[in-house]
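**Q** Sharing a sequence plus its predicted fold:
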Amino acid sequence: MSEIKVPFSYCKISRASNLLGCESTDLINLAIEGRIELCMMLDNFHCRILFKGSMEMADDWYSKLTFPSRVMRPLSGQTRAITKHSFIEFSNKKYFDSKELVTGVDIFNEEEGNGFIVGYAFAHGLWKVGVSVSGFEVNSTINNMFPGFSPCLSGDDCPVVQILPAKPFIENKETGRLRIDNLEFKASYDDLWITSYDIRRIIDSGYDFDSLSVLNNKGLPEFDNMGNINNQVIKSHPTAERHSKNRLDVVMAAINFKEKHQDAFKSECIKSDGSYNFTEWARQVLDRPALFPNCEIKIKSIDTVQGYISAIFKAPDERR
């Protein structure tokens, strides 16, 4: 529909804005509205992977994954493409210790309840920025961005819901307490990337941004066996995408409350034995709309919010 050529698979938003003749803030706005995805480039990000499904489903899913076909830098042989641009090195990297080495689907070794399992591995490539992208609407630099991501251009086929930093959860196994201090980092426009898929959607819309479909409702591209976008198939998956986003919103709100309202958290959400009071934690979070994107709370049920929070923060021996 347009003679403008897109000579790359992805680029930083500064280059995309020059190509499109718009401002970087315009792309930020589109991402906040859910009309495009903005991503960050990860390299050896040690992460906690939340997988929607059972161990058996993970085994079947993993058996169908392939090694990334379009990567210029060296990657471990344990790396697999879970989407066209998002890769996971399915390993604990203990390659010189055969007794301790864990690879493949065996990285998934925890059950979260409510149909989720957890594994620890290393992420590479482009990963979608979650609710944190809203912070770029008023500032070109965010000093306290929390590293929570989901797969780039995943559609409804990828059961990986989100990845979070692994270190605090691994330490939680040993200590029974989860500390997320010092995980926030400084990020700027220069850290944000966009795919050619979304750039072409903007071009094909005739630069009428309001006409771009909301990805949560319209769906994301399906890829053929060669990793190419099949433009003829756009799947609809509003429920799965919406639930994943709502869950992430709750988790991020819980983390922000713990870090930014420490006095209230310690007095209301810590029991006398030092364990978490998840019901009160959920209540405190729901009482603070400012913790959520656009001050909008999509989930009102204390039980549901408590379930999301406890699934992340419970000590391993407390999980059933």
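**A** Received the coordinates, thanks.
**Q** For the rest of this, base every contact and every neighbour count on C-alpha atoms.
**A** OK.
**Q** okay but E89 is in contact with S76, surely?
**A** Yes: contact criterion C-alpha atoms under 8 Å: E89 and S76 qualify, at 6.8 Å.
**Q** which residues touch T25?
**A** E137 (C-alpha atoms under 8 Å, 6 or more residues apart in numbering).
**Q** where does it land in three-state SS?
**A** Each residue gets one of three states, and T25 gets helix by DSSP: H, G, I helix; E, B strand; the rest coil.
**Q** and the gap between it and L19?
**A** 14 Å (C-alpha to C-alpha, to the nearest Å).
**Q** Need the nearest residue in space to D191, chain neighbours excluded.
**A** Leaving aside its chain neighbours, D191 sits nearest to M40 (6.0 Å; criterion: C-alpha to C-alpha, 6 or more residues apart in numbering).
**Q** elements contacting the strand or helix carrying the one you found?
**A** Assessed by DSSP states H and E, M40 sits inside strand 39-52. Secondary-structure packing of strand 39-52 (3 or more C-alpha pairs under 8 Å, 6 or more residues apart in numbering; DSSP states H and E): strand 116-129, strand 160-165, helix 167-175, strand 193-195.
**Q** who's in contact with the first one?
**A** Under the criterion C-alpha under 8 Å, 6+ apart, residues 37-55, 85-92, 107-112, 148-152, 166, 193 lie in contact with strand 116-129.
**Q** hang on, the earlier thing: looking at E89 and S76, which one has more neighbours?
**A** Per other C-alpha atoms under 10 Å, whichever of E89 and S76 has more neighbours is E89, with 24 against 12.
**Q** tell me the contacts of the more buried one?
**A** Contacts for E89 were tallied using C-alpha under 8 Å, 6+ apart; they are S76, Q78, T79, R80, A121, F122, A123, H124.
**Q** before we move on, what about E222?
**A** G155, I229, N230, N231, V233, I234, K235.
**Q** do you know how far the nearest residue to the second one once chain neighbours are set aside is from G155?
**A** In space, not counting the residues next to it along the chain, I229 is nearest to F223; the distance is 4.6 Å by C-alpha to C-alpha, 6+ apart. When distances are taken as C-alpha to C-alpha, F223 and G155 turn out to be 10 Å apart.
**Q** Between these two, which is the more surrounded one?
**A** More crowded of F223 and G155, by other C-alpha under 10 Å: G155, with 23 against 17.
**Q** and N216, how far is that from L153?
**A** Separation of N216 from L153 (C-alpha to C-alpha) stands at 12 Å.
**Q** this is the other structure I want to compare:
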Amino acid sequence: MTKKNDRENIWLRNNIPALEFCTLSRAAELLGCHLDDLIHFSEIGAIELCLPLHNFEAVLFTTELWEEGNAWEVKHPPKMMAKYINKSPLSLFMPKAEFDMNPTAKVRVKRFYQHEDTPGLKKPIISLSGLWALSLGFLPRSFYSALKNKEQISLTPFNLSFKEADIQISADDYGADDYVVVAHPVTEHFYSNGLRNEDEVKPIATITVDDILVTRHQIEKIDYSIGADIPSILNGGVLQTEPSDVAIEKPVRATAKQSDLIVALLRAIGLTDEELKGSISELMNKANSRARKLTESRVETLPFPDDEASTISWLKKGGVNR
């Protein structure tokens, strides 16, 4: 029996250099499987399906990336021609902006935002180009059956969400410094009266299976799994962590500045550096005890996170060498 590590890779078997991406039909031909097999692998989260985009207007999913000191905006100033790449070389983006070429203009660049005048909802509008992976959690149930039947399917702004191609995402990525770009279509105009006006929700894209692309990474993932289980949502090999407008339960996070303040306050109530480096449970007990004494029992417990890993992360970001 030929071991998978001894088997020629898919490109050598097909006598071609590696394709960075291709249509689903071509991928099935190269792999020697049915088109429906690839659609099934996508449906269980084993592989990603991508759409090619060209200056598609979308909204950066999370506000946590850019709110504090506008770090995201400083890192990504609008440009006239060039586009940005974050983690995937296939997925390009650029902040939406207008440029005033008049040398006497006081404001040379105007950025655009969704919910610009609503704190907490304000998010940068960006344009997407290249290949972007479809987020499974937003697609309608009829999506996969339409692909299998080679039918057209219309998608509204609420059926679409995109992330960088080939980059796995987890709940820990939301708001993290090492973030993955996730974006969804602009939807602000559907809420003119505060509530969503369903009559205004119209399809913005009509696609068929021929519009779907699959990347080299996804093809090689299938090829490597031939004759064995492929990691998926069903077998736990892939985590189902799709973003949505519903709050995501995730570990408590703190920025470096917040962590500095947390550590300084712990030291201020009398905790020593050795105690900060010791057992987390003992640290929490001592911190609660000293806080109760300082406040004459007005504090029952300090709001430490439920998991010790988050507390350790706070301490490390605050400069405690554990």
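**A** Alright, I've got the coordinates. What you see is a predicted model, and the numbers here were worked out from it, not measured in a lab.
**Q** Once they're superposed, tell me the TM-score.
**A** Taking TM-score structural alignment, normalised by the length of structure 1 as the basis, the two superposed chains have a TM-score of 0.54; 212 aligned residues with a C-alpha RMSD of 3.7 Å.
**Q** before we move on, the earlier item: reformat the helices and strands packed on strand 39-52 of structure 1 as CSV; add distance to S140 of structure 1.
**A** CSV is the format used below for those (distance: least, C-alpha to C-alpha, whole Å):
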stretch, distance to S140 of structure 1
strand 116-129, 15
strand 160-165, 23
helix 167-175, 28
strand 193-195, 14
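**Q** Indicate which one of those is closest to C11 of structure 1.
**A** Nearest to C11 of structure 1 among those is strand 193-195; the distance by C-alpha to C-alpha comes to 5.4 Å.
**Q** corresponding residues in structure 2 for that closest one?
**A** Taken onto structure 2 by TM-score structural alignment, strand 193-195 of structure 1 occupies residues 213-215 there.
**Q** okay, now L49 of structure 2: neighbour count?
**A** 25.
**Q** swap in R196 of structure 2?
**A** Counted with other C-alpha under 10 Å, R196 of structure 2 comes out at 14.
**Q** can you tell me how far it sits from A18 of structure 2?
**A** For R196 of structure 2, the distance to A18 of structure 2 (C-alpha to C-alpha) stands at 46 Å.
**Q** Check I126 of structure 2 too.
**A** Applying C-alpha to C-alpha, the value for I126 of structure 2 to A18 of structure 2 is 31 Å.
**Q** between those two, which one's more packed in?
**A** More crowded of I126 of structure 2 and A18, by other C-alpha under 10 Å: I126, with 25 against 13.
**Q** If we ignore the residues flanking it in sequence, what's nearest the more buried one?
**A** Take I126 of structure 2 and drop its neighbours on the chain: the residue closest to it by C-alpha to C-alpha, 6+ apart is P95, 4.2 Å away.
**Q** P78 is in contact with that neighbour, correct?
**A** Yes: using C-alpha under 8 Å, P95 of structure 2 is in contact with P78, at 5.6 Å.
**Q** who has more neighbours, these two?
**A** Here P95 of structure 2 and P78 are compared on neighbour count by other C-alpha under 10 Å; more neighbours surround P95, at 24 against 21.
**Q** Give me the angle between the longest helix seen in structure 1 and strand 160-165.
**A** Taking DSSP state H as the assignment, the helix of structure 1 that covers the most residues is helix 238-260. Relative orientation of helix 238-260 of structure 1 and strand 160-165, computed by axes from the mean of the first three to the mean of the last three C-alpha atoms, to 10 degrees: 20 degrees.
**Q** can you pull out the strands in the stretch 101-250 of structure 2?
**A** Here the stretch 101-250 of structure 2 has its strands, by DSSP state E, counting those that start in this stretch, at 109-111, 113-114, 123-134, 153-155, 162-164, 182-185, 205-207, 213-215.
**Q** Looking at these, which one is packed in the most?
**A** Compared across these, strand 162-164 shows the largest average neighbour count, a mean of 26 (mean count of other C-alpha atoms under 10 Å).
**Q** next one: that strand to chain centre, how far?
**A** Its chain's C-alpha centre and that of strand 162-164 of structure 2 lie 7 Å apart, by C-alpha atoms, centre = their mean, to the nearest Å.
**Q** what does that strand contact?
**A** 87-88, 90-91, 131-135, 180-184.
**Q** Stretch 99-112 of structure 2 too?
**A** Where contact means C-alpha under 8 Å, 6+ apart, the residues beyond stretch 99-112 of structure 2 that reach it are P78, P95, K96, A97, E98, P124, I125.
**Q** Check which residues of it are buried.
**A** Neighbour-count burial for stretch 99-112 of structure 2, counted by 16 or more other C-alpha atoms under 10 Å, picks out F112.
**Q** start to end distance for that stretch?
**A** 12 Å.
**Q** if I line the two up, what does F8 of structure 1 land on in structure 2?
**A** By TM-score structural alignment, F8 of structure 1 lines up with L19.
**Q** Go ahead and report the secondary structure state at that match.
**A** What three-state DSSP gives for L19 of structure 2 is coil.
**Q** do the same with the one 3 residues further on
**A** Three states are possible here, and by three-state DSSP the one that applies to C22 of structure 2 is strand.
**Q** show me what contacts it?
**A** L213, V214, T215, R216.
**Q** which one of those is nearest L266 of structure 2?
**A** Nearest to L266 of structure 2 among those, counting by C-alpha to C-alpha, is T215 at 49.1 Å.
**Q** And that closest one, how far from V59 of structure 2?
**A** On the measure of C-alpha to C-alpha, T215 of structure 2 and V59 of structure 2 end up 24 Å apart.
**Q** K79 of structure 2: neighbouring residues, count only.
**A** Using other C-alpha under 10 Å, K79 of structure 2 has 15 other residues around it.
**Q** swap that for V180 of structure 2, please
**A** When neighbours are counted by other C-alpha under 10 Å, V180 of structure 2 registers 20.
**Q** That one contacts A165, correct?
**A** No: between V180 of structure 2 and A165 there is no contact under C-alpha under 8 Å: 9.8 Å.
**Q** does N144 of structure 1 really touch F185, like I thought?
**A** Yes: shown here, N144 of structure 1 and F185 form a contact pair, counting by C-alpha under 8 Å, at 5.3 Å.
**Q** I280 of structure 2 corresponds to which position in structure 1?
**A** Checking with TM-score structural alignment, I280 of structure 2 has no match.
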